[in-house]
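Visitor: Starting from these lines, generate the structure:
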Amino acid sequence: MRPGWTDVAVVRRDRTAPTGETTVVRLLGMLPTHWTCSPGAVGQDRVVLRVELGGGTDEAAVRLAFSRVLSDAALHGWTREA
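Guide: Below is the predicted model of the structure:
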């Protein structure tokens, strides 16, 4: 069975926070290293990452990891898109 993908969008809510180009690098560096992730779209105020599901990585694990990562001071001003 081929694994699926999930897209996670984050948006900048604080104009003093770094732009999307910096944020995507930080996100990729802070997510689990065994995940297959790629930027889907990167703008100044919005970033979409594609995360491969499968092998123990499901949507709940992705949500939890993004919650943890977005609570880091390096990503202050960014939040998941509703």
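Visitor: switch to C-alpha atoms for all contacts and neighbour counts from now on
Guide: Will do.
Visitor: Let me know the helix or strand that residue 65 is in.
Guide: If you go by DSSP states H and E, residue 65 is part of helix 59-70.
Visitor: for comparison, sequence B:
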Amino acid sequence: MGKEHEERREKKNERKSKNEEARTKKRERRSENEEVRTKKRERRNENEETRWTKKEKNINYSNKFNPPGRNVLINIYYAFLGLT
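Guide: Model prediction:
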């Protein structure tokens, strides 16, 4: 009886240690994944900011050559030419 009891106890302890090792591995993986996620999130935020500045630059660039109200000025100019 005593020998069987000891064997069962050893097996139980082995299972416990294996489970604990698996838990620690899972925790480590989770923390690594969380770090990767935060890096990706930061990168995404930076890209979002640069994308908006690029859009603003493009808008400013297009407004430089086609300012808003340009057609109105052209129409006034042609109307002035038509009157003279």
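Visitor: And the TM-score between these chains?
Guide: The pair, once superposed, lands on a TM-score of 0.21 when counted by TM-score structural alignment, normalised by the length of the first structure; 29 aligned residues with a Cα RMSD of 4.2 Å.
Visitor: Downstream of the helix holding residue 65 of the first structure, the next helix or strand is which one?
Guide: strand 78-80.
Visitor: To which secondary structure element is residue 48 of the second structure assigned?
Guide: Using DSSP H and E, residue 48 of the second structure falls in helix 2-65.
Visitor: what's the next secondary structure element after that helix?
Guide: Next element after helix 2-65 of the second structure (DSSP H and E): helix 70-83.
Visitor: which other helices and strands contact that next one?
Guide: Secondary-structure packing of helix 70-83 of the second structure (3 or more Cα pairs under 8 Å, 6 or more residues apart in numbering; DSSP states H and E): no helix or strand packs against it.
Visitor: now the angle from it to helix 2-65?
Guide: Put simply, helix 70-83 of the second structure runs at 10 degrees to helix 2-65, going by axes from the mean of the first three to the mean of the last three Cα atoms, to 10 degrees.
Visitor: Show me how far helix 70-83 of the second structure is from its chain's centre.
Guide: Relative to its parent chain, helix 70-83 of the second structure has a centroid offset of 49 Å by Cα atoms, centre = their mean, to the nearest Å.
Visitor: Check stretch 22-29 of the second structure too.
Guide: That offset, for stretch 22-29 of the second structure, works out to 25 Å (Cα atoms, centre = their mean).
Visitor: And for stretch 65-83 of the second structure?
Guide: 46 Å.
Visitor: Kind regards, and thank you for your time.
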